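*Asks:* any chance you could fold what I've pasted below:
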Amino acid sequence: MNIRQAIRQKRRDLSPQQRCNAQQIIYQKIKNHPALNQAENIAIFLSFDGEVDTKPIIEYLWQQNKSVYLPITHPFCKNHLLFLKYTTNTPLIKNHFGIFEPELNVNNVIPFVQLDIVFTPLVAFDERGYRMGMGGGYYDRMLANYQQQQILPIGLAFSCQKLANIDNQPWDIKLPEIIYA
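*Replies:* Next comes the predicted model:
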């Protein structure tokens, strides 16, 4: 079993109580995050395969009158993402990875540079802020120039996903912040 599979299994193996306790801490950290007050356009993902449940975060963002955007795999640019506005009425479809995403509607696409915060999924992370994703490089490509664009990427994870060190590559993007418990 490789490291990605092992960490994903650890994440899936969390008991309902462990998951609930950790998620409550994560949700509180997000609610108290200073950048959230100023942010208007927030990208987040729909949870998949034992990830931190993002539905309560999305509900909270809507209550705060934030615009929420979900990633979809770009239909023309291989291994790239687009972000579409997500509301309670947005139809969702399963993509080729089995992950729910909004149906493509060009009227709902936001240019990446207009996002304020990007909550980022990850399989594993280390203390330095390096993350290991699912292996497609989607988020690394998208976040390559996040500092110049004044976008704040924030990883979401459980403590069991933390490694001592990730063998990062030159193209891997270091996250400035990872919220975990």
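
*Asks:* going by C-alpha atoms from here, please, whenever you check contacts or count neighbours.
*Replies:* Will do.

*Asks:* nearest residue to Pro153 in space, please, no chain neighbours.
*Replies:* In space, Pro153 comes closest to Val118 once its chain neighbours are excluded; the distance is 4.6 Å by CA to CA, 6 or more residues apart in numbering.

*Asks:* and that neighbour, how many neighbours does it have?
*Replies:* The criterion is other CA atoms under 10 Å. On that basis, Val118 has 24 neighbouring residues.

*Asks:* in a helix, it, correct?
*Replies:* No: remark: Val118 does not belong to a helix; assigned using DSSP: H, G, I helix; E, B strand; the rest coil, it is strand.

*Asks:* pull the contacting residues for it.
*Replies:* Shown in contact with Val118 (CA atoms under 8 Å, 6 or more residues apart in numbering): 42-44, 151-154.

*Asks:* so which of the residues you listed belong to strands?
*Replies:* In strands, judged by DSSP state E, the following of the contacts of Val118 are found: 42-43, 152-154.

*Asks:* thinking again about what came up before, how far away is the residue nearest to Pro153 from Ile179?
*Replies:* Val118 is 12 Å from Ile179, where distance means CA to CA, to the nearest Å.

*Asks:* another sequence for comparison is provided below:
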Amino acid sequence: MDKRELRQAYLSRRREMSLDAVKRSSLAICKDISSTAWFQRSKRLLMYMPIRREVDLRPLMDVAWRKGKTVYLPKADPVTHAMDAYAVHSLDELKAGAYGILEPPADATKEADLEKLDCVFIPGVVFDRQGYRIGYGGGYYDRFLPRLTSSTLLIGVAYAWQVVERIPRDAYDEPLHVLVTEKEVLTFSLPTFTKHSRRTRPE
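*Replies:* Have a look, this model is predicted:
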């Protein structure tokens, strides 16, 4: 199957998940992430608000806030398909934005310094065991990820059934460093930790 066919098939399967299954798997994923060394040492984390039965990271946000970490959430521009990140200190701050997704309000001012982000958590529809993903097709993360430094850890989160051996990929697809499911933590590579070095698109 090509990317479009995979996206449709896996979105359809995810829609069939029970809310109880989403909650149980999400809690297991958040628990595993919170015990990793890279989460423990990270101070600035970009997460996301779940839609369409995505893995729910809100329990992980609570852990991060309790530990004094700064949590950022994305704010999307549906016209340009650009995405920026803003600090939030409570879910009560969020307002419905593009596509009905809860995001920082229009007057949010605490925009992230992208060079200082330690971790970026990335949702998706299908992932493979080489660290690549298929998203919704809007290109938001494709545009956002090259703006980060090479020291930022890219973490995919998914249900175990969303992981396949290999998916079709394009030259601009950015591979992840880590993929976490309710059953395993896959580590593909580690960041270069070269401060202020911009990412380049893979050949």
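
*Asks:* intersection of neighbour lists for Val118 and Ile179 of the first structure?
*Replies:* Between them, Val118 of the first structure and Ile179 share these contacting residues under CA under 8 Å, 6+ apart: Ile154.

*Asks:* in space, what's closest to the most centrally placed residue in the second structure - neighbours in sequence excluded?
*Replies:* When CA atoms, centre = their mean is applied to the second structure, the residue found nearest the centroid is Ile122 (1.5 Å). On the basis of CA to CA, 6+ apart, the spatially nearest residue to Ile122 of the second structure that is not a chain neighbour turns out to be Gly156, at 4.8 Å.

*Asks:* what about that neighbour, neighbour count?
*Replies:* Using other CA under 10 Å as the criterion, the residues surrounding Gly156 of the second structure number 23.

*Asks:* I'd say it and Cys119 touch.
*Replies:* No: contact status for Gly156 of the second structure versus Cys119: not in contact, 10.5 Å apart, counting by CA atoms under 8 Å.

*Asks:* and the strands in the second structure?
*Replies:* Secondary structure of the second structure, counting by DSSP E: strands at 44-46, 70-77, 82-88, 95-96, 102-103, 119-122, 126-128, 133-134, 153-157, 163-164, 178-180, 185-187.

*Asks:* among the ones you listed, which comes closest to Asp20 of the second structure?
*Replies:* Distance to Asp20 of the second structure, taken as CA to CA, is lowest for strand 153-157 among those, at 17.7 Å.

*Asks:* now the helices for the second structure?
*Replies:* For the second structure, the helices defined by DSSP state H cover 3-15, 19-34, 37-41, 58-66, 140-144.

*Asks:* want to try TSV for these, with distance to His89 of the second structure and mean neighbour count as columns?
*Replies:* Rendered in TSV, the data for the helices of the second structure read as follows (distance: least, CA to CA, whole Å; neighbours: other CA atoms under 10 Å):
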stretch	distance to His89 of the second structure	mean neighbour count
helix 3-15	30	14
helix 19-34	18	17
helix 37-41	18	13
helix 58-66	7	17
helix 140-144	22	17
